[in-house]
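Could you work out the structure for the sequence below:
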Amino acid sequence: MRSSDRRAFLSIRAVYQPPRRSRYARGVRTSNASGSARQGDGFGGVECPPHPRERPPLSERTARIVHDIADIAADAWNRCATSGAANGTPYNPFLDHRFLRALEASGSVCTKTGWQPFHLALCEEAPASDPGARTAGPLEGQRVLGVVPMYLKSHSQGEYVFDSGWAHAWYRAGGEYYPKLQSSVPFTPATGRRLLAPDTPDRTEVEDQLLMATVQAAHQIDVSTLHFTFLPKAQWERAGKLGMLQRMDTQFHWENAGYGSFEAFLAALSSKKRKNIRRERREARANGIEIEWVTGGDLTEGHWDAFYEFYVDTGHRKWGTPYLNRRFFSLLNDTMPDETLLILARRDGRYIAGALNFIGSDALYGRNWGCIEDHRFLHFELCYYQAIDFAIQRGLERVEAGAQGPHKIARGYVPRATYSAHWVRDSGFRDAVRRFVNEERRHVEQDIEWLAEHAPFRKDIDLSRYRETVRIEGA
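Got it, this is the predicted structure:
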């Protein structure tokens, strides 16, 4: 680590507060600055030198771990996570306090399911002259400067960046891979910021301090690894410069070139692909199937009852046990109806299939799908084509239809790189993982280039915008 990075790392005094009856808190050492044991004081309690930049006395920053997102005020969290939309930072519904709170309040995300909340908040004491900034609860009297959604995990399920091979290798070498720290949105393979700070002049500095604080937390609770998954490229590059291992993968996104209608989009495709899509859409609607969009105040518990039946069916086929419980969808309906879209198929007066989507300021995010009747091409219609229709009508820039799926290329979706960053505690294991991810990145880059050549657009359409050249540094 460079000396300048080390100074930034040491500028944070982190505080750990173990949850009650948590079996993952074992081995955590808490002490105050004098070294005497006391719950609630620092990762070693080290008093660190100030950051090189001058600060007023009240600007001492502290990183605190919070085990229930409800203990961070929603306005304080969203000021870091979503308030930048007015200044050009797109709104991402998965980073919204309401979404993350629904995961926890429903019990879908908890210690029992292997996702113990371990959120990090970077704070400073709020001046008495600014009572509006003084957060209540465990962070009372603190101004929240930045946050990191993070979880202490006992498995690798629901992440979509696969490290089970790493876990097996470390186990065979005699190590314990779990628990590990994971900065992500549970069960959600969608790119979004993980180092969350308001759009202010010192945003970059705060993000760097958040990153350093997470590494310090990983050191102090003695986990084997720390993972940031589905990072935006800028945060991925910053993590790499600070020594984290950089990993890549591929998703397929539909991108809006200013189309005025679905037919305008089809006009950009090759004749063969155009005909295939029209045929698939016709066949999907055969047998009297009707399709509807439901969002906002039109969503009812009846819609969620129907969708949950579809979701459970898919979950049993793929994972054995669905990740999300029924209560999660009710909480979603209560708190985020305007950011939620259900695309439902009905036949003979009853719903038979559905796709759940979330609406951002610049993107539609497809998340879950299920059905109780099998109809040819109905999955493509609900998850891909209807999503494109909706995005065009709303003027959204893209549709992110989730993980995997080279078959999406033939339906107008193009390859895009996704990014993750990883800290590995053991130096020997870290070197082995570094060799793996460096080689993996080269293959991913080659795959993206090859897949882009098979984009379904007409030959007279400029395909350069559908390529993404990934520059690999330090490979």
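
all contacts plus neighbour counts: C-alpha atoms, from now on.
Fine.

Helices along the stretch 101-250 of the chain, start to end?
Using DSSP state H, counting those that start in this stretch, the helices found in the stretch 101-250 of the chain span residues 164-172, 203-221, 233-241.

Quick one: those as a markdown table, columns for mean neighbour count and distance to D374 too.
Shown next, in a markdown table, are the helices of the stretch 101-250 of the chain (neighbours: other Cα atoms under 10 Å; distance: least, Cα to Cα, whole Å):
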| stretch | mean neighbour count | distance to D374 |
| --- | --- | --- |
| helix 164-172 | 14 | 32 |
| helix 203-221 | 21 | 46 |
| helix 233-241 | 18 | 39 |
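
Would you tell me which of these gets closest to R101?
helix 203-221 (20.9 Å; Cα to Cα).

now for the helices of the stretch 101-250 of the chain, which one comes closest to S261?
Of all the helices of the stretch 101-250 of the chain, helix 233-241 comes closest under Cα to Cα, at 30.6 Å.

Who are the packing partners of that closest one?
Helices and strands touching helix 233-241, by 3 or more Cα pairs under 8 Å, 6 or more residues apart in numbering; DSSP states H and E, are strand 245-255, strand 414-424.

what does the first one contact?
Read it as strand 245-255. Strand 245-255 has contacts (Cα atoms under 8 Å, 6 or more residues apart in numbering) with 236, 239-240, 388, 397-406, 408-409, 412-423, 434, 437-438, 440-441, 444, 448.

Look up the closest residue to L331, ignoring the ones flanking it.
A102 (5.7 Å; Cα to Cα, 6 or more residues apart in numbering).

count of neighbours near that neighbour?
Close neighbours of A102, defined as other Cα atoms under 10 Å, add up to 24.

My read is that it contacts F328, right?
Yes - counting by Cα atoms under 8 Å, A102 does reach F328; the two are 5.7 Å apart.

quick one, what contacts the spatially most central residue of the chain?
The centroid of the chain falls nearest to V185 when counting by Cα atoms, centre = their mean (3.9 Å). Neighbouring residues of V185 by Cα under 8 Å, 6+ apart: F94, L95, L100, P149.

helix/strand/coil for P322?
Here P322 is recorded as coil under DSSP: H, G, I helix; E, B strand; the rest coil.

Quick check: it touching H316?
Yes - the criterion here is Cα under 8 Å, and P322 meets it with H316 at 6.5 Å.

So between the two, which is more surrounded?
More neighbours surround P322 than the other of P322 and H316, with 17 against 11 (other Cα under 10 Å).

Next, the second sequence, to be compared with the first:
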Amino acid sequence: MALELRVINTIEAVDADAWDACAAGHPFVQHAFLKALETSGALGADRGVLPRHILLMDATHGLVACAPAMLKWGTLREYGPEVHWLRAGLDAGFFKWPKFQVGVPFFPVTGRKLLVRRGFAETPLRAALIKGLLQLGQRAEQQSVLNILHIDNATARLCQGQGALVAGERHSMWTNTGFNDWADYVAQLHKRKRYQLHKERRQAEAHGLAFRVLKSFELTDEILTDYYEGHRRVCERYGGTPWLPAPIYEAIARLMPLDALLMGYFDGARFVAGNLQLCAAAEQTLYILQASEMTKLDSMQLDLICYRPIEYALEHGIGKLDSGLVAKHKQHRGWQSAPVYHAHWFFNDELKALAQQHLN
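So this is what the prediction gives:
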């Protein structure tokens, strides 16, 4: 198959249906989500991230494979092992911005990154995407590395076969291993964890708030404004600031009306605490995003992050939950730790040797 490699600087330069035929229902690489990042101001030169999406076209100019890619520079807000070799490379003078990477900007979510249109052979086209990415990376003199972030084991093995140095980290996951419902799940917990669950649920419900699950199209401007403010307060509580601008959540709600939902506690119509989630129906997976809490309340976030998503998943036939980076409070409440991988190709031998010390 004769293939043409193209690079686009905005997701709007490619037909949404053609791109989504490759995305296979994964919400974070859908055309609408990438468009939400662009139109909300989350991406841009002032944000240190510029889209450089990769397209593979066949002889009829149809899209057969693609990858969400970007040029990134000026920030060490990285996930997992990347931050260590980045910092060392900058200090030693072996690494200079920008960094060429494939993944979802600002979201450390596991899933498809080398996307192939349904009905086409995946392995050769994913290999062709890697080859094209490497050619682009090597062609640009200022780029010293190519990363593909947050991939599964099969993709990591494919990348390793193409000369990548593979490293990993662990994320918090929950998988339904045969539970019929919430009561069935709670009954099988160790008595200590079962006691802890009941205690923390009582504490969360003692605040007298109503728990609700809202779809994207039910989210008003007022709720989204309060959600962002609550997220800002959570970040501030731990000495940080939000990574994303406020309009991103309105853009997700508007562009993805059936893919996003908000689990939260409300005082009447007023939002108090919750988290936004994206659903991958084809994968039966729910992805849990940033926590938000207008006022710190006992056990509220533990209930919203650790328990409510599992209960919702069991009620709606969702088999898997992904809450991103691993954390002890999740592991202590029934969540598992699962490996996630990153692939690296270094175009600078000195940087490669330095990175190997950290990645190994």
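
TM-score them against each other, please.
Scored against TM-score structural alignment, normalised by the length of structure 2, the superposed chains reach a TM-score of 0.94; 357 aligned residues with a Cα RMSD of 1.8 Å.

and stretch 250-267 of structure 2, how far out from the chain's middle?
The chain centre lies 16 Å from the centre of stretch 250-267 of structure 2; the measure is Cα atoms, centre = their mean, to the nearest Å.

count of neighbours near R6 of structure 1?
By other Cα under 10 Å, the residues close to R6 of structure 1 number 12.

any idea what it aligns with in structure 2?
Matched across to structure 2, R6 of structure 1 finds no residue, judged by TM-score structural alignment.

For R6 of structure 1, which three-state class applies?
Applying three-state DSSP: R6 of structure 1 is helix.

And it, how far from A264 of structure 1?
53 Å (Cα to Cα, to the nearest Å).

any idea of the angle the longest helix anywhere in structure 1 forms with strand 414-424?
Looking across structure 1 with DSSP state H, the single longest helix is helix 427-452. Helix 427-452 of structure 1 runs at 180 degrees relative to strand 414-424, counting by axes from the mean of the first three to the mean of the last three Cα atoms, to 10 degrees.

May I see the buried residues of helix 427-452 of structure 1?
By 16 or more other Cα atoms under 10 Å, the buried positions in helix 427-452 of structure 1 come out as 429-430, 433-434, 437-438, 440-441, 444-445, 447-449, 451-452.

Tell me which two of those residues sit farthest apart.
Largest pairwise distance in the buried residues of helix 427-452 of structure 1, by Cα to Cα, is 34.3 Å, between F429 and A452.

Now which residue in structure 1 aligns to A273 of structure 2?
Per TM-score structural alignment, A273 of structure 2 is aligned with A353.

my read: its match touches R347, true?
No - counting by Cα under 8 Å, A353 of structure 1 does not reach R347; the two are 9.4 Å apart.

For those two, work out which one has more neighbours and name it.
More crowded of A353 of structure 1 and R347, by other Cα under 10 Å: A353, with 26 against 16.

which SS state does the more buried one fall under?
Reduced to three states with three-state DSSP, the structure at A353 of structure 1 is strand.

dump the residue contacts of it.
In this structure, A353 of structure 1 makes contact with F307, F310, L344, A345, R346, W369, G370, C371, I372, E373, judged by Cα under 8 Å, 6+ apart.

check contacts around the first one.
Read it as F307 of structure 1. A353, G354, A355, G370.

Closest one of those to R274 of structure 1?
Within these, the smallest distance to R274 of structure 1 is 23.4 Å, found for A355 (Cα to Cα).

Quick check: the gap between the closest one and A345 of structure 1.
9 Å.

where do the contact lists of the two overlap?
Overlap of the contact sets of A355 of structure 1 and A345 (by Cα under 8 Å, 6+ apart) consists of L382.

Between the two, which is the more surrounded one?
Between A355 of structure 1 and A345, A355 has the larger neighbour count (other Cα under 10 Å), namely 26 against 23.

wait, what's in contact with the more buried one?
For A355 of structure 1, the residues meeting the contact criterion (Cα under 8 Å, 6+ apart) are F307, L342, I343, L344, G366, R367, N368, W369, G370, L382, C383.

And for the fourth one, the neighbour number?
Meaning L344 of structure 1. By other Cα under 10 Å, the residues close to L344 of structure 1 number 23.

How about the secondary structure of it?
Under three-state DSSP, L344 of structure 1 comes out as strand.

per the alignment, it corresponds to what in structure 2?
Under the alignment (TM-score structural alignment), L344 of structure 1 maps onto G264 of structure 2.

With the last one instead?
For C383 of structure 1, the aligned position in structure 2 is occupied by I305, per TM-score structural alignment.

try the first one
By TM-score structural alignment, F307 of structure 1 lines up with Y227 in structure 2.

helix or strand for that match, which one?
For Y227 of structure 2, the enclosing helix or strand under DSSP states H and E is helix 221-237.

The helix or strand that that helix is followed by vs structure 1 - mean distance after superposition?
Remark: after helix 221-237 of structure 2, the chain's next helix or strand is helix 247-255, criterion DSSP H and E. Following superposition, helix 247-255 of structure 2 is found to deviate from structure 1 by 1.7 Å on average (mean Cα distance after the TM-score superposition for structure 1).

mind listing what L55 of structure 2 touches?
L5, R6, V7, I8, L63, V64, A65, C66, A67.
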